[in-house]
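# Below is the structure, and that's it, no one-letter string:
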């Protein structure tokens, strides 16, 4: 699209803000607008997403959380403009040029996430039926996964000549199975601890947490963008996907990921039941099970190399996650031991 056409296309949207565009640059779903009133970001979203997230953004501002890039209202008070079957909203443009090492940025991201969760936290009523239904469905899924793992290894071991994938699966089977059993045990502990509780803690979750959705202004302050998936939910739902992506690498002991979690805990510590659920979900080896199921269902000829690579990659992810979970449980045990020792001395 030519520059003139781009200007013509956004003119009807920006007139609702009394903004006169001079020049436009495309950045995928976001356009950078140079105008008579400064530089803006115009974001296009599908109308199916709706504007519920703006309610959450406003609620956070009211509670004193201002580390979200603000959304500007139109002259008649709307926070989004419907134009040719798309919704658009307007924000200030964030330079994101602030030079800081990546680790410091991640620390700031987790601190601000913890503040966001702290300020929006509320207790909601959860019925026994809801909790039990969630528990039973999850346990049923875990049992099905265990059944598949056991059935598939039996199939592999019956063969005189295994394929490379089957051979690798047999090598990994014990550790995949252990991870699944650990995940199930922690989930059962969570249920035992919470089945009598009538309340659960909920926060506004960002819903799409990523370092790309945390931008810096020229003073070095970080701000969240991309709040379209924000909703009330467990704080775990923000941490898990972020950590899972960070651990999706070759084999490594990621003490960095541990640092992030404990930096977050400094400002928003998880309760005992939240920790159990967090360990269960982080340890759950779903990706590696899914690749084995996908291989099992695939009609021949199979691309062995592709499947072997995927299995290895997801196995590494399992081991990286296992390291983080094990270190966290060790740290918890040490802290508990120290606390009990201090209590005994004071008695």
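Good, I have the coordinates. All values derive from a computational prediction rather than experimental measurement.

# make it CA atoms for all contacts and neighbour counts henceforth
Fine.

# Show me where the protein has its helices.
With DSSP state H, the ranges of helices along the chain come out as 3-14, 52-62, 102-120, 128-158, 164-194, 236-246, 255-267, 272-283, 286-297, 304-346.

# could I get these as CSV with distance to residue 79 and mean neighbour count?
Shown next, in CSV, are those (distance: least, CA to CA, whole Å; neighbours: other CA atoms under 10 Å):
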stretch, distance to residue 79, mean neighbour count
helix 3-14, 12, 15
helix 52-62, 8, 16
helix 102-120, 21, 19
helix 128-158, 35, 14
helix 164-194, 40, 18
helix 236-246, 25, 17
helix 255-267, 31, 17
helix 272-283, 35, 21
helix 286-297, 39, 16
helix 304-346, 40, 16
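
# The ones you listed: which one's closest to residue 46?
helix 52-62 (12.8 Å; CA to CA).

# Remind me what the closest one packs against, helices and strands.
helix 102-120 (3 or more CA pairs under 8 Å, 6 or more residues apart in numbering; DSSP states H and E).

# now the helix it packs on against helix 255-267, angle please.
Helix 102-120 runs at 30 degrees relative to helix 255-267, counting by axes from the mean of the first three to the mean of the last three CA atoms, to 10 degrees.

# Of the helices of the chain, which is nearest residue 90?
That would be helix 3-14 among the helices of the chain, by CA to CA, at 8.7 Å.

# can you list contacts of stretch 315-324?
172, 176, 179, 244, 247-255, 257-258, 282-283, 285, 288 (CA atoms under 8 Å, 6 or more residues apart in numbering).

# right, and the helices of the chain - which one's nearest residue 224?
When those are compared by CA to CA, helix 102-120 sits nearest residue 224, at 8.5 Å.

# this is the comparison structure:
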């Protein structure tokens, strides 16, 4: 507690009380208002990028970024011991109900941030082709491994619940791997046509728990993992985090994505890469491979497998939505015209 008080003293905050909210977050009340005090995971090597986020938010008017208070010395953070602390206004709780207006506003805000900070870069086509051809071969190997596991399970006179679940889900997993191969071919075709890619400021950890609403204003908090990267990775993180539960509002996410595209229209290559990431089968196969060796209970294994499967299933729904809603290429049609 003395450490927290020393941090607050650097901000000239005299607390009435300090209430622990999570392991690293504290709610602070003084004579006038409430604050959020965060013991961050930032280091001297990563804090520079975190500071850059706030400089960009100031110059580009990014209202999505929850502001931080300055210390008496004019710094964005305070160091105590081995930890870096920062203070923000206390803006209430994270989102609990994902209604359509809120989801649309979130995606609009993310799209606007990506668009405002977008920068262009050229990616060497031969290198990218090697990378994705290798990944395609890797997916084919995973497909063979999954088929071998299913065939082995089916030889058992009595399958375990986990094994039965894998066999039941095999059809969708097999299709997702074929869909991945199709999207890779589309991406490589587009790369041959245009080698330009774009990167933007990305939060890199967008979840509903890092989203706040206060008086009609929406904020993203916890920018500690932020970096410049392909904008689709923010979308991948959000979708994978939010679609693992059985009642995920998939239709709302699709509508939200349309609003994102209104603000930051992705290229065809970016759409294909987004789908490829959402269909990534590696976590599923790792779960199957570890089935006999893990110390997790059967129930824990099944829950974990279901979460991964739901994310992949969302990827299949999203891939179909991209085909229906946006102008994507069909390589078979191109072959027919040759």
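Everything's here; your move. Note that the structure is predicted; figures quoted are calculated from it, not measured.

# quick one on the thing from earlier: for residue 35 of the first structure, which of the helices of the first structure is the nearest?
Here helix 3-14 is closest among the helices of the first structure (CA to CA), at 9.9 Å.

# And the contacts of that closest one?
20, 21, 22, 23, 24, 81, 83, 88.

# and these, which of them are in strands?
Taking DSSP state E, the ones among these that sit in strands are 21, 22, 23, 24, 81, 83, 88.

# shouldn't residue 132 of the first structure be in contact with residue 194?
No. At 10.0 Å, residue 132 of the first structure does not count as touching residue 194 under the criterion of CA atoms under 8 Å.

# mind putting the helices of the first structure in CSV, distance to residue 213 of the first structure included?
Output for the helices of the first structure, formatted as CSV (distance: least, CA to CA, whole Å):
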stretch, distance to residue 213 of the first structure
helix 3-14, 24
helix 52-62, 15
helix 102-120, 10
helix 128-158, 31
helix 164-194, 30
helix 236-246, 12
helix 255-267, 17
helix 272-283, 22
helix 286-297, 25
helix 304-346, 23
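
# among those helices, which is nearest residue 205 of the first structure?
That would be helix 236-246 among the helices of the first structure, by CA to CA, at 6.0 Å.

# okay, and that closest one goes to which residues in the second structure?
Aligned using TM-score structural alignment, helix 236-246 of the first structure spans residues 232-242 in the second structure.

# what about the helices of the first structure, which gets the closest to residue 96 of the first structure?
So among the helices of the first structure, helix 102-120 is nearest, using CA to CA, at 11.3 Å.

# The closest one vs the second structure, average offset?
Helix 102-120 of the first structure: mean distance to aligned residues in the second structure after superposition is 1.4 Å, counting by mean CA distance after the TM-score superposition for the first structure.

# corresponding residues in the second structure for that helix?
The counterpart of helix 102-120 of the first structure in the second structure, using TM-score structural alignment, spans residues 99-117.

# what do you get for stretch 173-180 of the first structure?
Aligned using TM-score structural alignment, stretch 173-180 of the first structure spans residues 170-177 in the second structure.

# ok, how many other residues are close to the alignment partner in the first structure of residue 208 of the second structure?
Aligning on TM-score structural alignment places residue 208 of the second structure opposite residue 211 in the first structure. By the criterion of other CA atoms under 10 Å, residue 211 of the first structure has 13 neighbours.

# show me the contacts for residue 211 of the first structure.
By CA under 8 Å, 6+ apart, the contact set of residue 211 of the first structure is 106, 109.

# For it, give its distance to residue 225 of the first structure.
Distance of residue 211 of the first structure to residue 225 of the first structure, computed by CA to CA, to the nearest Å: 10 Å.

# One more: residue 160 of the first structure?
55 Å.

# same deal with residue 203 of the first structure?
According to CA to CA, residue 203 of the first structure and residue 225 of the first structure sit 17 Å apart.

# Check residue 275 of the first structure too.
Residue 275 of the first structure is 27 Å from residue 225 of the first structure, by CA to CA.

# could you list every residue that touches the closest residue to residue 225 of the second structure other than its chain neighbours?
Excluding its sequence neighbours, the residue lying closest to residue 225 of the second structure (CA to CA, 6 or more residues apart in numbering) is residue 204, at 5.8 Å. Contact analysis of residue 204 of the second structure by CA under 8 Å, 6+ apart lists 223, 225, 226, 227, 233, 234, 237.

# If you count surrounding residues, which of residue 160 and residue 225 of the first structure has more?
Comparing residue 160 of the first structure with residue 225 by other CA under 10 Å, the one with more neighbours is residue 225, at 21 against 7.

# excluding its backbone neighbours, what's nearest that one?
Closest to residue 225 of the first structure by CA to CA, 6+ apart is residue 213, at 5.1 Å.

# now do residue 68 of the second structure
residue 88 (4.4 Å).

# What separation do you get for the counterpart of the one you found in the first structure and residue 69 of the first structure?
Matched by TM-score structural alignment, residue 88 of the second structure corresponds to residue 91 in the first structure. Note on residue 91 of the first structure: its distance to residue 69 of the first structure, by CA to CA, is 7 Å.

# what about these two, which has more around it?
More crowded of residue 91 of the first structure and residue 69, by other CA under 10 Å: residue 69, with 21 against 17.

# Verify the stated contact: the more buried one with residue 224.
Yes. If you go by CA under 8 Å, residue 69 of the first structure and residue 224 touch, sitting 6.2 Å apart.
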